[in-house]
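Novice: here is my input, please return the structure:
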Amino acid sequence: MALNEQTDVKIDDHPHVVEGSEESEIQKMFSGSTVFLTGGTGFLGKLLVEKLLRSCPDIKKLYLLTRPKKNKDIKKRLQEQFDDVVKFIFHGAATVRFDEVLKKAVEINVRGTREILKLARACTKLRAFVYISTAYSNCHLNEIDEKFYGSNLSEDMLINLVENMDENTLKNITPGLLDNLPNTYTYSKLTAEDFVQKHSQGLPVLVTGGLGLLHSLHCNPQAIADMVPGDYVINGIIAAAWKTAKDYLGNYEHSPVDNFPIVYNYVSSEQTPITWDSEIMYHKIIRKICEKYSKKYTKDLQARMYGGTDRDICIAVVEELKMPISADEFERQLNDLAQKMLPSAPLQRGAERLLTHLHDYKIPMALATNSTEQAVRLHATARPKLFGLFHHKVSVNDPEVFRGKPNPDIYLVAASRFPEKPKPRQCLVFEDSAVGVIAAKEAGMQVVMIPDSRLDREQTRQATLVIRSLMNFQPELFGLPPFDDIPKRKSSIESNPD
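Specialist: Okay, the predicted model is just below:
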């Protein structure tokens, strides 16, 4: 949709998704509110505008950052228009060029943030100020927590530096300023985050970070695809603004700076890991089926399928391309081809032996994973007999799972679906990740951990039992039938206290 300058975007121009449905708590919070947004023409900005207009149709006004006009600078125009009306500010305006010269990166990303935050302080009805940063502002660190790490220069010093030094001198000192950071973009965003933290007391501020827009790239197909759908990021940003507004009682004036504002990173790799080759292969299979019926599975259609369940994707492709087969037949062919084409990932040594043994003794088993339903199906089609041993499977996007690991939801849902309805303490979990162990312990279950040899020993402490291999597992330690084929082996079991 193209608009002329100074043209209002009317809420009535956008249809309601579900007429007559009860409003959510988030919709109620935004109802009647005035929202100010910077960066509305960027990748995330456009998604945010669309989502607010579509899902929060009762917003009173949505202001987008405008250009200077009639000898009034932008700050003056904004103050005149809505100091007393704005309730929510989303600041996403930024230059995202990695090779941007330092002066421009600082002027837009750092000084721009400083001016918007000053403006926010003048808004008497402000409920939430959302600074949209990036998950990569501290990409030089091996592990990144939801906290602030600080910059080597304050925003005032950095702004003064770029405003008073000539271009050639700035170019020469840029590598030294960046230190371990790869480019001016991450450096300027890190400095802006540092400023927001130090000057946010007394304001309902939060910082969010997404992963940015993904283009084509060369990569290791076995590497974890660190990506999330853009609309999920926007949903998270809006929900975070709602939570900040709900929790803010005007009592942050004396909050410890180290603990405020709250930082939300929307990332994927540890919570829902999937490798590049599994996703690529999945869509190759869909394309192959479409070509069989002289239909073209376009890149545009493929892009719209990411994140959907197998069933939803099959229905959508059949309807969109007017396939001469039913969605059921399409799904059957998808599963058949997946079994033939998908490379089987190597199982942990002893996994098949353990699963078969427990199944033979009628010990009920479930699969509870942080992977998506689609990823589970991909692996299940490669080993249908082995995956068929599970009574049920629970994935991270199951409708009853509200939070992934390290929260206990996945394990509690999995336990509830056994016919016997076992208590958590009667459940035994096998895990190879630290977040999985935390989730199981939070659920009140016992955990056997088979960690990667490179994992820090400290991250295994919460496990009930730590073993090097499933071949070392002794079922009788947990009241289970012992293996019938116990091999002579040297024990590699380390027991941890609860």
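Novice: contacts, neighbours, all on C-alpha from now
Specialist: Noted.
Novice: what distance do you get for Ala225 to His359?
Specialist: 34 Å (CA to CA, to the nearest Å).
Novice: same check on Phe82?
Specialist: Taking CA to CA, one finds Phe82 at 66 Å from His359.
Novice: and the two? Which one has more around it.
Specialist: Phe82 (19 against 14; other CA atoms under 10 Å).
Novice: one more, so I can put them side by side:
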Amino acid sequence: MASEIVNFYRDRSVFITGGTGFFGKILIEKLLRSCPGLKNIYVLIRPKAGQDPKNRLQDLLSAVAFDNIRQNHPEFFSKVIPVSGDISRDELGISPQDLQMMSETVSIAFHSAAIVRFDEPLKSAIELNVKGVKRMLSVCKKLENLEVLVHVSTAYVNSTRTELDETIYRPLCDVDNLISTLDWLDDQAANSITKSLLNGAPNTYTFSKSLGEAVLNSEAGEVDFKIVIIRPSIVTASWKEPIPGWVDSLGGTTGWFAGSAAGIFRTMYCHTQMAVDLIPGEFPVNLMVTSAWDALKQNRSQQQINPTVFLASTGQNPVTWAQCKSTMYPLMFEYPFSKAVWPPTGSFKNNTLLHRVDQFLYHIAPAYLLDGAFRICGRKPFMVRLHKKATKVLDCVQFYTTHEWRTRSDNTCALIQRMNAIDRAIFNFDSRTIDWDEYLCTYYLGIRKFVLKDELHTLPAARTRMRRLLVAQFSFRLALAVLIARTLLRKSETARTMWHMFGSTVAGYFVSLTSQLF
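Specialist: Here you go, the predicted model:
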């Protein structure tokens, strides 16, 4: 049995936006490795920090994610062609020459460029996530051989509902009116009315992505190519491809787990028995690649009325926050970070008051104390700034840690059934195949290796450091207990006698423990 999808991409050229991001890197690597007959991959890259697109492409292809190709088929890299441009500019800032070149060859476009920060100012989010979609459509209409546009959205565009499905609902506001309003408002005025404009949406990211979908929906019946929308849930490190555990940033849940392992994050407001819809990075990418094949296989001759939506979710194989903690926290002691500042003893709180108290005791107060010590020693303070930033991030994701949704992915499940066995193996996006214990272990080790740059050779020193931190933690707690006990038991001779007996026992245990550790 042959792969229909691999054969489909033979001699085709594709155009990708967002190629320099986590998602884009996995997509480029997957196409190069699994579809060797692919002709060219055109990647939109904007000049940045004095680097032209060619140099930025070389940086992109030097990422760890491309190690497999670099070792086995380095000649494949010649298929990746940088296209200078920027989604914030008309026609994406693409030159007429490059546009003509792509028009003659490109048949599939993948649009994944977006602002993904939850706290992005509304004007910026609309500029890239809504106007950017309009600009992408304008370019796609000029690609004479384009057959499919695959757009990356988010599963949470309809998060104000109790069910996440594959339906495009009426937008929360009129897109064109909103754009024209924001165009004449300055940033301060726009920020002051953002909450009312969101109309219940949890943040500017999901709000702007829903409006981007509305733009595509309004155009679907007027263009000559098919439109597909992919809605991934919370995208996390890869499971198996391109490299087990690969992740390149501290965004989202990755930042929480890294901060917990480092002893920096000690509390998070979260309903532990609720499902957290983590999706390994290669799953939505495989769905993107497959959906383009399917769009042309299904009803090739019929005019599309609405975009086809596919939900990339783990709703059929859920994992809870409690499961994540029970699996990953033991790993934080077995494979500690070499630069951990405290043992990973953070916890989830389902009570807001307890969470805020712990934030003060374990985040804010120690940060001010450490910054004070830094100033005395003549060093630059940074802990307060770091924890304020961390608190802001945690507050942004709080909506997702305290809500749970039912999911319906009928289109995605039906697509799996239309694939043959070979393609289901090569382009796996069936979340029912995920082994959560295996994946969460891979995820944590990936954070340690790829984000914090802790290779295996650092383990002995990291374990020694963790043992010392545990002793320091024990000593601190013991000193605190002694201080409290002496205060409470000061006037009782019997209590003092019992306390001395208890103290002698603990001291003996402490001496025995430290002798074993050191």
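Novice: so who does Ala114 of the second structure touch?
Specialist: Gly18, Leu128, Asn129, Gly132 (CA atoms under 8 Å, 6 or more residues apart in numbering).
Novice: do the same with Glu331 of the first structure
Specialist: Asp310, Arg311, Cys314.
Novice: which of those residues are buried? Put it as a PyMOL command.
Specialist: Buried members of the contacts of Glu331 of the first structure can be picked out in PyMOL with the line below, counting by 16 or more other CA atoms under 10 Å:
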select buried, resi 310+314
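Novice: sitting in helices, which of the contacts of Glu331 of the first structure do you find?
Specialist: Asp310, Arg311, Cys314 (DSSP state H).
Novice: return the residue of the second structure aligned against the second one.
Specialist: Pairing criterion TM-score structural alignment: no partner of Arg311 of the first structure within the second structure is identified.
Novice: the nearest residue to Arg311 of the first structure once chain neighbours are set aside is in what secondary structure piece?
Specialist: Closest residue to Arg311 of the first structure apart from its sequence neighbours, by CA to CA, 6 or more residues apart in numbering: Glu331 at 7.1 Å. Taking DSSP states H and E as the definition, Glu331 of the first structure sits inside helix 327-341.
Novice: Provide the aligned range in the second structure for the helix or strand following that helix.
Specialist: Going down the chain from helix 327-341 of the first structure, the next helix or strand is helix 351-360, by DSSP H and E. Alignment note (TM-score structural alignment): helix 351-360 of the first structure is unmatched in the second structure.
Novice: sorry, back to before: so the helix holding Glu331 of the first structure corresponds to what in the second structure?
Specialist: The aligned range for helix 327-341 of the first structure is empty, by TM-score structural alignment.
Novice: distance between that helix and the chain's centre?
Specialist: Mean-position distance between helix 327-341 of the first structure and its chain equals 29 Å (CA atoms, centre = their mean, to the nearest Å).
Novice: kindly report the same for stretch 108-115 of the first structure.
Specialist: 26 Å.
Novice: likewise for stretch 27-46 of the second structure?
Specialist: 22 Å.
Novice: which stretches in the stretch 301-450 of the second structure count as helices?
Specialist: With DSSP state H, counting those that start in this stretch, the ranges of helices along the stretch 301-450 of the second structure come out as 321-334, 352-358, 365-376, 383-401, 410-418, 421-426, 436-446.
Novice: show the secondary-structure elements that the third one is packed against.
Specialist: Using 3 or more CA pairs under 8 Å, 6 or more residues apart in numbering; DSSP states H and E as the contact criterion, the neighbours of helix 365-376 of the second structure among helices and strands are helix 383-401.
Novice: what's the angle from the helix it packs on to helix 365-376?
Specialist: 160 degrees (axes from the mean of the first three to the mean of the last three CA atoms, to 10 degrees).
Novice: what about the strands in the second structure?
Specialist: Secondary structure of the second structure (DSSP state E): strands located at 13-17, 40-45, 80-84, 106-111, 148-152, 163-164, 226-232, 234-236, 267-269, 278-280, 308-312, 347-349, 406-407.
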